[in-house]
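Engineer: here's a sequence, model it:
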Amino acid sequence: MKNLYRRSILRMILLIFSTIPLISNAQTEQDALMMPERNLCVAGIAGYNSWTNYWEGKFKRVNENIGRLSTRYGMLMLSYGLKKNINVMASVPYVSTKATQGTLSGLNGTQDIGLFIKWRPIQKKLGNQDISLFGVGGFSAPSDNYNIDFMPMSIGLGSSVLSARLILDIQRNHFFSTLSAGYMYRGNVEIDRPAYYTTRQINTYEVEMPNAGNFQLRTGYRSKKLVAEASLSNMTTFGGFDIRKNDMPFVSNKMNSTNAGLEAKYYPFSQTLGINANVWQTLKGRNVGQATGYSAGILYTVNFKSKTSLK
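Structural biologist: Alright, predicted model coming up:
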């Protein structure tokens, strides 16, 4: 009866995934959470963000030609506990953009497929503190040939990315702090024109993409039923150039941002079915919009280990 109930819930969630755009923040490559061995989390969330003001270089301004630029997105994520200290993760998002004014049409489509491996080599207890160290390796690439030369309406940068991240997590009772730093090596991209201008004329289809770093601090409360946290994150592009005065953004611009956010995951009945919600805002940036965003989603976990043990 219990297995029948679990299969019914799973079919219902898969039906929801097939009818509305969902995304989820279950265990991700940036947090200090791990799926138990032989557990699979299927996760989805629907999300939205928008902005009217943006930074043209360091100068903050409003672009009345496009009004409010909004992005709706949905992502399906899978996270599997290969071993108790090794997780593998996959994600694929669907993104659509829209402007409230002007003649620029929004774009939509699947964006970049991501694959990640999270490894926890160190987990120690020192007094009342639990200390864990994680290493994360990842690769993402465009899932479709979407238009990257139509910023800010483009749904992505179109670059293949290799990433590496270190995560340090310290928990005392139910309170924790997590510090992480990541580096993203971006492959070059091609645009549908034989020349373009950055700070000089470049006569080629190929655009050299700047690499980037991400730094993040999370702190909050963590238990079996509830994870509630505040976060501060920074994205810094190592290279690139500023948007020229009254010009459109370009795919290889320097794009820096500092965001603050709140997030919660709650499992009301058991670790099988959970809900997730977050809200965030861009505090400071360079060649990006001052965006505010939010999302909500569903998490469902299948324990293959317990099924095997019942046989």
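Engineer: alpha carbons only for contacts and neighbour counts from here, please
Structural biologist: OK.
Engineer: straight-line length of stretch 237-254, end to end?
Structural biologist: 6 Å (Cα to Cα, to the nearest Å).
Engineer: how distant is that stretch from the center of its chain?
Structural biologist: 22 Å (Cα atoms, centre = their mean, to the nearest Å).
Engineer: what comes up buried for that stretch?
Structural biologist: 237, 240-243, 249-254 (16 or more other Cα atoms under 10 Å).
Engineer: greatest separation within those residues: which pair is it?
Structural biologist: Largest separation among the buried residues of stretch 237-254 by Cα to Cα: Thr237 and Pro249, giving 14.6 Å.
Engineer: which element follows the longest helix seen in the chain toward the C-terminus?
Structural biologist: Ranked by residue count, the top helix of the chain under DSSP state H comes out as helix 2-19. Per DSSP states H and E, the first helix or strand lying C-terminal to helix 2-19 is strand 39-51.
Engineer: starting at the chain centroid, how far to that next one?
Structural biologist: So, by Cα atoms, centre = their mean, the centroid of strand 39-51 is 9 Å from its chain's centroid.
Engineer: what helices or strands is it leaning on?
Structural biologist: strand 69-83, strand 292-303, helix 304-309 (3 or more Cα pairs under 8 Å, 6 or more residues apart in numbering; DSSP states H and E).
Engineer: 10 Å - rerun?
Structural biologist: helix 2-19, strand 69-83, strand 86-99, strand 273-286, strand 292-303, helix 304-309 (3 or more Cα pairs under 10 Å, 6 or more residues apart in numbering; DSSP states H and E).
Engineer: make a markdown table from these and add mean neighbour count to it.
Structural biologist: Output for the helices and strands packed on strand 39-51, formatted as a markdown table (neighbours: other Cα atoms under 10 Å):
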| stretch | mean neighbour count |
| --- | --- |
| helix 2-19 | 12 |
| strand 69-83 | 22 |
| strand 86-99 | 21 |
| strand 273-286 | 20 |
| strand 292-303 | 21 |
| helix 304-309 | 10 |
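Engineer: now those as a markdown table including distance to Gly137?
Structural biologist: Output for the helices and strands packed on strand 39-51, formatted as a markdown table (distance: least, Cα to Cα, whole Å):
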| stretch | distance to Gly137 |
| --- | --- |
| helix 2-19 | 27 |
| strand 69-83 | 14 |
| strand 86-99 | 10 |
| strand 273-286 | 25 |
| strand 292-303 | 23 |
| helix 304-309 | 25 |
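Engineer: please generate a structure for the following sequence too, so the two can be compared:
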Amino acid sequence: MKKHLLTLTCLCYLLFSPKISFSQTTQDGLMMAKKELCLVLNYDKESWNKYWEGDRLRDNPNIGTFTSRSASFMAAYGINEKINVFAVLPYIENEASAGTMTGLKGVQDLSIAAKYKFYTYKKLRFYGVIGASVPVTDYVPDFLPFSIGLHSKTASARLIIHQLLPHGFHITAQGGYIARSKTNVDRTNYYTGNEIEYSHEMAVPDQVSTSLRVGINKKAVLAEAFIDNIRATTGTDIRRYDMPLPANKMDWTRVGLFVTWHTPIKHFSVNGHFSHVVAGRNVGKVEASYGAQLQYIVDFKKKK
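Structural biologist: Okay, here's the model as predicted:
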């Protein structure tokens, strides 16, 4: 196994908990070797006490400080040198420090993806990624920000460009589109801010995802700084002093850093990551999101 093969980070696109949603390797320029299986345990925690109501930043004494915690199991496998497949399943707990509303918790959505390295020119690499997710439990989507997800099926496609630079540095740019199905809500009608909809189905906006990453890979350490951006293609703003809806337009920009240490124990790595939301619309202003994960590689190649 090459020591720079894999760095995974749990992700889930949650309203008011704008985390990155799927494993980090679906957004980077690294590939696992053939017949290698990476097993990952991930923990994340983030909190906010202000949120954007449309473009207006405000607080809410009925929520206080909102905290989201997630634990995820992830797996990634190298089918060959050009194709990797991934799966992740998160368990999420959401709660608030004030008010009378009870937080929610449970298993969220199963996400799968495949990554294909389709072109290489010298130190420039091109990758394509396709993915999908589906809810695996009957959680409530229309109780935001406490809902653990939007209970919406997704399909996504992404292009990644990865450039190797001198002295172990690299730069990675990616852009993708996330299509989302409607979600079912426990009401016969609802007001979006523009009109009354007489239906138990609510449209969840599609999203455009972009990111830029700059990193260095040296011996036992891989470090990378990133800026991620999500823009909803449609949607409405949260009405003044009202609860959010799955149909709201959710935008955010997040900056952060993650570091992976490949320990002296063969095939075992430890990762730590931190991020901060610098801009948004209808999402929480996350001041600090941090997490850690344990990674272990199982090599199925026959020993010579």
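Engineer: after superposition, what's the TM-score here?
Structural biologist: Put the two chains on top of each other and the TM-score (TM-score structural alignment, normalised by the length of structure 2) is 0.90; 281 aligned residues with a Cα RMSD of 1.4 Å.
Engineer: ok, so of the buried residues of stretch 237-254 of structure 1, who is nearest Pro142 of structure 1?
Structural biologist: Nearest to Pro142 of structure 1 among those, counting by Cα to Cα, is Val251 at 14.2 Å.
Engineer: so what does the closest one match up with in structure 2?
Structural biologist: The alignment partner of Val251 of structure 1 in structure 2, by TM-score structural alignment, is Pro246.
Engineer: what about that match, distance to Gln293 of structure 2?
Structural biologist: Distance from Pro246 of structure 2 to Gln293 of structure 2, by Cα to Cα: 30 Å.
Engineer: wait, isn't Asn214 of structure 1 in contact with Ala181?
Structural biologist: Yes - using Cα atoms under 10 Å, Asn214 of structure 1 is in contact with Ala181, at 5.7 Å.
Engineer: what residues are shared contacts of these two?
Structural biologist: 30, 165, 233-234 (Cα atoms under 10 Å, 6 or more residues apart in numbering).
Engineer: filter these to the buried ones?
Structural biologist: 30, 165, 233-234.
Engineer: filter the residues you listed down to the ones in strands?
Structural biologist: 165, 233-234 (DSSP state E).
Engineer: nearest to Thr292 of structure 1, out of those: which one, please.
Structural biologist: Ser233 (14.1 Å).
Engineer: which non-adjacent residue is nearest that closest one?
Structural biologist: With sequence-adjacent residues excluded and distances taken as Cα to Cα, 6 or more residues apart in numbering, Ser233 of structure 1 is closest to Gln216, at 4.2 Å.
Engineer: map the one you found onto structure 2.
Structural biologist: That one, Gln216 of structure 1, aligns with Ser211 by TM-score structural alignment.
Engineer: what's the helix or strand where its match lies packed up against?
Structural biologist: Taking DSSP H and E as the criterion, Ser211 of structure 2 maps to strand 207-218. If contacts are counted by 3+ Cα pairs under 10 Å, 6+ apart, strand 207-218 of structure 2 sits against strand 154-164, strand 169-180, strand 221-232, strand 251-262.
Engineer: is it possible to export the ones you listed to a markdown table including distance to Glu46 of structure 2?
Structural biologist: Shown next, in a markdown table, are these (distance: least, Cα to Cα, whole Å):
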| stretch | distance to Glu46 of structure 2 |
| --- | --- |
| strand 154-164 | 24 |
| strand 169-180 | 23 |
| strand 221-232 | 16 |
| strand 251-262 | 13 |
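Engineer: thinking again about what came up before, for Lys60 of structure 1, which of the helices and strands packed on strand 39-51 of structure 1 is the nearest?
Structural biologist: strand 273-286 (8.6 Å).
Engineer: so what does that closest one touch, helix or strand wise?
Structural biologist: Using 3+ Cα pairs under 10 Å, 6+ apart: strand 273-286 of structure 1 touches helix 2-19, strand 39-51, strand 53-56, strand 59-62, strand 226-238, strand 256-266, strand 292-303.
Engineer: contacts only, for the counterpart of Thr172 of structure 2 in structure 1.
Structural biologist: With TM-score structural alignment as the criterion, the equivalent of Thr172 of structure 2 in structure 1 is Thr178. By Cα under 10 Å, 6+ apart, Thr178 of structure 1 lies in contact with 30-32, 131-133, 167-171, 216-220, 231.
Engineer: mean distance, the strand holding Ser211 of structure 2 to its aligned residues in structure 1?
Structural biologist: With mean Cα distance after the TM-score superposition for structure 1, strand 207-218 of structure 2 departs from structure 1 by a mean of 0.8 Å once superposed.
Engineer: tilt between that strand and strand 221-232?
Structural biologist: 170 degrees (axes from the mean of the first three to the mean of the last three Cα atoms, to 10 degrees).
Engineer: distance of His170 of structure 2 from Glu197 of structure 2?
Structural biologist: 48 Å.
Engineer: of those two, which one has the most company?
Structural biologist: Counting neighbours by other Cα atoms under 10 Å for His170 of structure 2 and for Glu197 shows that His170 has the greater number, 19 against 13.
Engineer: measure the more buried one to Leu222 of structure 2 for me?
Structural biologist: In this view, His170 of structure 2 and Leu222 of structure 2 are 11 Å apart by Cα to Cα.
Engineer: what touches both of these two?
Structural biologist: Joint contacts of His170 of structure 2 and Leu222 (Cα under 10 Å, 6+ apart) are 215-216.
Engineer: mind checking the SS state of the residue mapped onto Asp186 of structure 2 from structure 1?
Structural biologist: For Asp186 of structure 2, the aligned position in structure 1 is Asp192, judged by TM-score structural alignment. Look at Asp192 of structure 1: counting by DSSP: H, G, I helix; E, B strand; the rest coil, its state is coil.
Engineer: Asp192 of structure 1 - how many residues pack around it?
Structural biologist: 11.
Engineer: could you find the counterpart of Gly149 of structure 2 in structure 1?
Structural biologist: Checking TM-score structural alignment: Gly149 of structure 2 goes with Gly156.
Engineer: that match is in contact with Val95, isn't it?
Structural biologist: Yes - contact criterion Cα under 10 Å: Gly156 of structure 1 and Val95 qualify, at 8.7 Å.
Engineer: intersection of neighbour lists for those two?
Structural biologist: 109-112.
Engineer: which among those gets closest to Ser79 of structure 1?
Structural biologist: Of the shared contacts of Gly156 and Val95 of structure 1, the one sitting nearest to Ser79 of structure 1 (Cα to Cα) turns out to be Asp112, at 16.9 Å.
Engineer: which residue is the nearest non-sequential neighbour of that closest one?
Structural biologist: Per Cα to Cα, 6+ apart, closest to Asp112 of structure 1 is Pro142, 4.1 Å.
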